[in-house]
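> Have a look at this fold, sequence not included:
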């Protein structure tokens, strides 16, 4: 893998479970950083559709990075400034190459309200 392709800084996060309780006694969940790595972020497709009476949009992304064990579909990727616009992507699949030198993350955009 050529290092010159890895020009975007991304942060991989996993969901934090049960770190406390809110005012009604429910567990508080959030995200914690696993790693911040250099990667290549490429847009694949984008589409708009109508669901639940409202217009929705979805963007599919491919994120290529050096191989790192433990990355899976329960995690998300943040693409913060200056190399990104603060986008959040849900990992759909994590695909290592045969020699485990690189990892391709297939992702979709996440809209946070």
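Ah, there it is. Since the model is a prediction, treat every value here as computed from it, not as a measurement.

> C-alpha only now, for contacts and for neighbours.
Will do.

> hang on, isn't residue 87 packed against residue 76?
No: applying Cα atoms under 8 Å, one finds residue 87 not in contact with residue 76, separated by 10.5 Å.

> who's more crowded, the two?
residue 76 (25 against 15; other Cα atoms under 10 Å).

> Next, count neighbours for the closest residue to that one other than its chain neighbours.
In this structure, residue 76 finds its nearest non-sequential neighbour in residue 90, 4.6 Å apart by Cα to Cα, 6 or more residues apart in numbering. Residue 90: 21 surrounding residues under other Cα under 10 Å.

> The structure to be compared is supplied as follows:
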């Protein structure tokens, strides 16, 4: 009879295991800078200091998407640089794999980024 309890327990946790393996979006938020509006986002293969800025695979001045899986497949990381109206920048390193990042520039001119 112990095997029926073990089987029932396994069946009960299977949905949890399946959910745990699902891709969960990384909501990347550029940090707020007092008195400065965020105006742009750049994505890099490696650190921004290396200068390997990536061009979005699709999009225009208001929205677009980068495919990034190949960067992680090559054992490198993606970095995001957030730009502000006063010229300041902030960097975020995406150590966890993100296969795509998408940006949106809203009507106020503020930039938003979502990676998954």
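Arrived safely, thanks for sending. These numbers come from a predicted model, not from an experiment.

> Need the TM-score from the superposition.
The TM-score (TM-score structural alignment, normalised by the length of structure 1) is 0.32; 57 aligned residues with a Cα RMSD of 4.0 Å.

> quick one on the thing from earlier: hmm, residue 77 and the residue nearest to residue 76 of structure 1 touching each other?
Yes: Residue 90 of structure 1 lies in contact with residue 77 (Cα under 8 Å); the separation is 6.5 Å.

> and for those two, which residues touch both?
Here residue 90 of structure 1 and residue 77 have no joint contacts, going by Cα atoms under 8 Å, 6 or more residues apart in numbering.

> need the contact list for residue 56 of structure 1.
Contacts of residue 56 of structure 1 by Cα under 8 Å, 6+ apart are 48, 49, 50.

> Please point out which parts of the helix or strand hosting it sit buried.
Assigned by DSSP states H and E, residue 56 of structure 1 belongs to strand 54-66. For strand 54-66 of structure 1, a neighbour-count test (16 or more other Cα atoms under 10 Å) marks 60, 61, 62, 63, 64, 65, 66 as buried.

> following that strand, which helix or strand comes up?
Assigned by DSSP H and E, the successor of strand 54-66 of structure 1 is strand 76-79.

> Give me the neighbour count for the closest residue to residue 13 of structure 1 other than its chain neighbours.
Nearest non-adjacent residue to residue 13 of structure 1, counting by Cα to Cα, 6+ apart: residue 33, 4.4 Å away. Residue 33 of structure 1 sits with 15 neighbouring residues when counted by other Cα under 10 Å.

> and the longest helix for structure 2?
Longest helix of structure 2, by residue count under DSSP state H: helix 2-20.

> helices and strands around the helix or strand harbouring residue 36 of structure 1, which ones?
Per DSSP H and E, residue 36 of structure 1 falls inside strand 30-51. If contacts are counted by 3 or more Cα pairs under 8 Å, 6 or more residues apart in numbering; DSSP states H and E, strand 30-51 of structure 1 sits against strand 8-16, strand 54-66.
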